[in-house]
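Student: sequence and predicted model, in that order:
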Amino acid sequence: MSTRTELFEGALILTDKGPRIVVGMTPLTYVTRGIDGGIEEIDWREVESAREILEGRIEAVSYSVTAAWEGLSTAGKEQALDRQEVVLEILTGYARGHAALAREGEPFWPFNPKDQHSLRFRLAQMSKRLEQGYSVDRARHRENENSPARSKRRLGPSSPNTLRNWCTAYTRSVNGGVFALIDGRRNRQQSLYESLEPEIRRIADEQVSRLDGSTSDLNIDELYRRTILALRSEGLTDLGVPEKTVRSYLSHLKKRAGRTTRSQRTNHLRGSSSLTSFPALRPGQVVAIDVTRADNLVWDQWSQKVISVEIITALDVASRVVLGVRVVPRSADSHTAGLILYDVLRPFVMAIEPDEVHDWRWAGVPESLGLLPDAVSEAESISRAGAPLIGEQAIPGVLPESIRADHGSIFTSAHFRNLCERFQINLLLSRGKKPTDNAFVERWHETLQRCLQQAHGHKGRNVSQRGSDVGKLRVINDKPVFLGDGPLLTARELELHLKEFITVDYHRSWHQGLTLVDRQVSAYDAELRMTPLDIFDAMLAATGRLHVLQRPDLIYDLLPIVWGTIGHAGVEFKNLTYDCRELDEFRNVTKGFFRDGDRAAPFFRDPHDVSRVWFRHPDSDRIIEVPWRKAHQLEAPMTDAMLAEASKRVRQRGGNRALNSGSAQKEILDQLNDVGDLERLRRNPEMSDWSESSLIAARMRTARSKFDHAEAQGLMDSTEPVKLFQDRTTSDDTSAGDDLSSYFDDVWPDYDESET
């Protein structure tokens, strides 16, 4: 209805009271005459063109009929206008209602107003004429012959009583006009099942409402049976149940609920989501964290097996910057959730060289990034030319005000809650069974598909997407290879691949969900395409410098604290004795030295590596590593879970009562090495309660723990100052055109350098 048209004297405008002919114009209105001869002015702003749908019938329509008119099909509009012509010819003698628009030969007998025939006579003659015209309509006959089931009859024979009803409805002062002539079957409103008793509809609604995705799907026969039983249980046996109508109503409800359990769950949750975007205004206001299963199989070098892993991600809602990502074994625990918070708190840089991409490393935060116009100008240059890949790419860090997570046990655990309380972070838990509460990170999981499908070992999201060769391994050059694919990545390589994708691709790509909130910036009105890092920089410049913890020993603030008394033999936790020379000065401290009431001192304990604990020196504030006395004899990964399994076996052999104090630790050591022996675990049926996957997960967690602590210790021992982020828009090392294919060939087989 948006096509432009020029109205003229004699043009026809369709209004809710019938057609009106334009007889004159003023600077702001059209002067029109109705079929009764009355003059009325219509504001030109209340008129729309009708050329697109009713060319040759009317020139324009008024806004008073636009909404209802647009709801009709073309056939419905044509039928209503045909009936209007019949009614107008009966009442005025002219099919278009006005003598000035008379067609050739009009007015026909007996509809000339001068003849003054009775309405009854005119109705009878019009009915007769319609019947004669219908019988000789050759086009209609051809339509019926070619497609009898789809005959497009516009206006068939009508009895005089039907025509009288049309005229009466058309001339009503309320709800009259052309819309009174619309076929009710084409203009049905609201309910299609008004004939059903309200109680029957209520029971049927209740039965279908239970299809929310949590139960298996039901067919119409079962839903009908349950509806009848529910009616009988409520004593509604006197209601006449029209089976065909009830089944049709149930089918209508089930289609709306969803044909599959997945669609039923989606439709059930649809009403719980917000109708507007979250108004996050600054980085760190809300950080979304979630865990998802990696859709790639990875190779575990220690067990020589193909395993599945999980990906835990922290996403800044305001800028969509990925603040931290880790590949972890199944299933993630509360300490893993604490480690991703550690990644959120500390900023990173990632160095990219022509032949190598380094892992993320800890860095500081610059004092300022310039003013907002500078950030916009920088973003514009990036969008047009692309920032160089070579150099150091920034991954910012923030101190979150709030964390959005689901009700998973890792986020509701006492450890994670204590961390949020320690750093004064609000923990916002999503409502049960409503993943839309954390929609931003859920959408990130979809973006991850672009990264995971570039790596070898992609197995699809479910079995319906899984290729027939997935799982068929061949060893080529000592590397496991899927048929038709390539060498599988290890968990560590997969994590590095994710970080490369985030740094080089995701953070540097236009994000359609990001816009600037300052409309005074001309770039916003020009619909500037912004990347996550662009928005982060712009928001950071507008809100001021972010204050985050920049200590290299930050990881120890996120470890659980245990209290133990330092004696001559060291400090003991769970029958394990830890000791080192740095504890000598604290072996004979007085009560209240560390806390009131006793001589216990605080130690940091990593559940993923309990072969050592850490102690912060109260004077120098230096972190001291305190190893287990028998750690040098340890051959197995020593996590909390492994220690619990070894302790259980000691208890089964009689516990510490059967041992002296000197042999207790040796027994635990033997059991740890026993449980950690993969070949023995595979051969010994008595050890079946300790699964091979649990042992693989323990080794992965311990290896990652050693990596994180070695990184922290290296930073603390370094005499060089912490390096700040480099500017992403400039680099003195090399240009954007340097060849990276030598590195990316192994990770991104289909890497196209020109696209970056």
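Tutor: Okay, I see it.

Student: drop to CA atoms for contacts and neighbour counts, all remaining ones
Tutor: OK.

Student: buried stuff in stretch 461-474?
Tutor: 470, 473 (16 or more other CA atoms under 10 Å).

Student: equivalent analysis for stretch 602-619, please.
Tutor: Quick answer for stretch 602-619 (16+ other CA under 10 Å): 602-616.

Student: start to end distance for it?
Tutor: Using CA to CA, to the nearest Å, the span of stretch 602-619 from its first residue to its last is 14 Å.

Student: off-centre distance for that stretch?
Tutor: The chain centroid and the centroid of stretch 602-619 are separated by 39 Å under CA atoms, centre = their mean, to the nearest Å.

Student: try this one side by side with the last:
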Amino acid sequence: MSGWTTTLRPGLPLTFDGEQFTVAEIEGRRVLLQQVGVLGEPKWRQVDTAMLLSHPTTRILLDTPEPETAVATVLGTLSEDEDDALTVKYRHVQEVLTGYRLGCAELALEGEPRPAYASGVPMMRRYAAKANELGVGESTVRRWAALAESGPAGLVKERPTTDVLDRADPRWLDAAREAVARYVKASRPVRDLLLLEIEERLAEKQRDADKNGEDAEKVPSPARTTAYAILRALDRGTNAFTGSTKGKRSIANRPQGAYGRLRATRPGEYVILDTNTLDVFAMEPVTCRWVQCELTIAMDLYDRCITGLRLTPVSTKAVDVAGVLFETVRPHSPVRSGSAEALPYCGIPANVVVDPRKLVDAAVNGLPLLPSVAAETIVFDHGKIYLSNHIRSVCEKFNISLQPARPYTPTDKPIERWFRTLREGLLAALPGYKGPDVHSRGEKVEEEAFFFIDELEAIIREWIVLVYHRRHHRGLVIPEFPKLKLSPLEMLEHGINRAGPLTIPIRPDTVYEFLEEAYVTIQHYGVQHDTLIYNGDALNDFRNKPSSVRGPEAGKWPIAIDSGDVTQVYFQDPQDKRWHSLKWEHAAAMDGPVSREAAGYARRLATKTHRFPDTRRALVELLDRWGAGLTAGAAERRMAVRLSQQRLRLLGQGQATDDAAALPTARRVAALYADTVQSPRVVEGSIEPDPALTGAEDLGGDDDEDEECDAPFPGDDQVSLAEEEDFYADAWESR
């Protein structure tokens, strides 16, 4: 009997179910156990043999041999030729021990047993005969016979290790691992410099040890080639020296042990929220600018169905994430979402899993990312806690808890893989696709065709509904039928049939509590928020009346606002607690929802440029330009009227009576003309008289004579002008 087995007998010590026993009696399949070390009367326990040996707590308290490498592992390292040679060697050993190569008389080959190995031949003579037959020493045959007690695997030679890490000093390896770990979040290091850094750090430790009087042995450094091989071994699976540095950081964040997984047992049990930047450019419809888009989605973990999404330009805001969860609780109709059909409804989620790094929006000074939908207590990195009574009340009403995923643990967020599916399945085929990184980006991507943001969201929704929800998903498995291929919609139907009905709100209007809140006054024309006026019949009983609200918003009425559609707001009647929709006064002229950002940009543009004239504002500006503003007094207005008369004149005051001949230039020209007035032609240095300076009789008219019409046009002949210096000599003279 080998050291790996023993006999189930009375007196055998063992532990079972956390207590120590001794086998007292064996009767058939039943074993009677006596507890050891109990004062007073002994305690007994009877168990079935199969139950005793199959129980995970059962341990036999005997000396056991040291653990060995598994037989399958030892034999699996052999090549086909080596395996054939091992079979032949083992048959030789069996012939020495039994006289038969196959180990028994029933399987005897022709001519077996041979005389040298027949029954009755001493073992030493058998060893000698086999040694002479194979040309090896007798001690080798005896060693084979001893190793064969473990079967053919015992005859396999122990191969020396080929791990390059075993060829270096363990202290040098520890220093190398520390040096590589320091560059996880840094740029990729150069191998030569890293090896130099390792040597310097080890030398520094040696100097510190000598200074403190410690007897420390110098750490030997491996050869240059070996050191490079060790760095290649450390790089394997870490991206330390190859691959992308982003992948290096992601690999470093992986759990070091077995990967855990959040498992859902029914639809709606866990809903995962996440936001990611899309690898495609889009056009913002209001500003007509190229923008990057961020997509926020909610995914049901059980069936991988997308239950809500929102595409936002540049960055995601808190209200966008709240809107996604709002759609999860209250699905949008296909008309509003712009898709062929609505996203599947998985019920009110019991838990919402989010990335705690995204619970704080750095763009808004650290405000909670989920102001209307969050857990009672949200713990962010290093103990940042956000608690809101509004959040707690809404979530308690719907029995929703928020569960943050572990920070920097990619395996806790399987939704990350969905964004890759979206990129490879849809975005890569769209114009404006820029690739996942700068190395994959094409040239002049912005010059391609493009989609507006709302069009891109409609395309993504349609792809989800028509493609993603209907195709095979490898992550969906029914344990009873592991080979069955399932789509997210089929898994949703299976979960409903298996786990029962979904959780839905009793009153659909209670979901309005997820929306952000604002306080306004109710006037005779309705309510005004962000310069937009809303009205409805629900305000009839509250117009021009203060509310019972106290505090900073005393006297004002609360309304709920969906930032994705500002064409309507929601008002809760304080008497019957029902919600009512208040329409924007110009909503009838719109064919779809208008976001708050679009309306805000339109207002800023109008305020900045006055693109569309406002008659009242134009009147104010007109009067201000003419000095008679609406705030001026009577005397100021009379003065403005008198000043305006000067503005209306084509010539300034007093200039109408001035004689043109009084101008200095005109006097000089007249003097030149006086010397040559008798001659119709001028000599060198003179000019033709200006008709404006002559009498009316010099001017031509419609009743010209024939000889006047045939006369040459003044200026046709070359006429010399006055010298330039003389002409501008009096330019600086004042009158």
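Tutor: Yep, that arrived. Predicted model, so just to flag it, every value in this text is computed and none were measured.

Student: any idea how far Arg191 of structure 2 lies from Ala449 of structure 2?
Tutor: 45 Å.

Student: ok, those two, which is more surrounded?
Tutor: Arg191 (14 against 10; other CA atoms under 10 Å).

Student: now do the contacts for the more buried one.
Tutor: 228, 231 (CA atoms under 8 Å, 6 or more residues apart in numbering).

Student: let's see that with 10 Å instead.
Tutor: Neighbouring residues of Arg191 of structure 2 by CA atoms under 10 Å, 6 or more residues apart in numbering: 197, 227-228, 231-232, 241.

Student: hmm, which two among those are most spread apart?
Tutor: The distance between the two most remote of the contacts of Arg191 of structure 2 (CA to CA) is 16.8 Å, for Glu197 and Arg232.

Student: just tell me the aligned range of stretch 33-47 of structure 2 in structure 1.
Tutor: Alignment note (TM-score structural alignment): stretch 33-47 of structure 2 is unmatched in structure 1.

Student: that stretch spans what distance, first to last residue?
Tutor: Stretch 33-47 of structure 2: ends 8 Å apart by CA to CA.

Student: give me the buried positions along stretch 499-508 of structure 1.
Tutor: Those would be 499-504, 506-508, for stretch 499-508 of structure 1 by 16+ other CA under 10 Å.

Student: in structure 2, what stretch matches that stretch?
Tutor: With TM-score structural alignment as the criterion, stretch 499-508 of structure 1 aligns to 461-470.

Student: what does the matching stretch contact?
Tutor: 303-306, 308-310, 334, 337-344, 418, 421-422, 425-426, 455-460, 486-492.

Student: out of these, list just those in helices.
Tutor: 334, 337, 418, 421-422, 425, 455-460, 488-492 (DSSP state H).

Student: drop anything exposed from these.
Tutor: Looks like those have 337, 422, 456-460, 488-492 buried, using 16+ other CA under 10 Å.

Student: now distance to Ala203 of structure 2 too, for these, in CSV please.
Tutor: Listed next are those as CSV, based on distance: CA to CA, whole Å:
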residue, distance to Ala203 of structure 2
Ser337, 66
Leu422, 52
Leu456, 60
Glu457, 60
Ala458, 63
Ile459, 62
Ile460, 59
Pro488, 59
Leu489, 63
Glu490, 64
Met491, 61
Leu492, 63
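
Student: for these, which one is nearest Arg249 of structure 2?
Tutor: In terms of CA to CA, no member of those lies closer to Arg249 of structure 2 than Leu422, at 23.0 Å.

Student: for Asn438 of structure 1, give its distance to Ser319 of structure 1.
Tutor: Taken as CA to CA, the span from Asn438 of structure 1 to Ser319 of structure 1 is 15 Å.

Student: who has more neighbours, the two?
Tutor: Each of Asn438 of structure 1 and Ser319 has its neighbours counted (other CA under 10 Å); Ser319 has more, 28 against 22.

Student: the more buried one touches Ala280, doesn't it?
Tutor: Yes: using CA atoms under 10 Å, Ser319 of structure 1 is in contact with Ala280, at 8.5 Å.

Student: who touches both of those two?
Tutor: What both Ser319 of structure 1 and Ala280 touch, as defined by CA under 10 Å, 6+ apart, is an empty set.

Student: aligned partner of Tyr342 of structure 1 in structure 2?
Tutor: Superposed on structure 2 with TM-score structural alignment, Tyr342 of structure 1 falls opposite Phe326.

Student: ok, Ala280 of structure 1 next?
Tutor: By TM-score structural alignment, Ala280 of structure 1 lines up with Ala264.

Student: Pro414 of structure 2 versus the closest residue in space to that match that isn't next to it in sequence, what's the distance?
Tutor: Excluding its sequence neighbours, the residue lying closest to Ala264 of structure 2 (CA to CA, 6 or more residues apart in numbering) is Tyr302, at 5.1 Å. Tyr302 of structure 2 sits at a distance of 12 Å from Pro414 of structure 2 (criterion: CA to CA).
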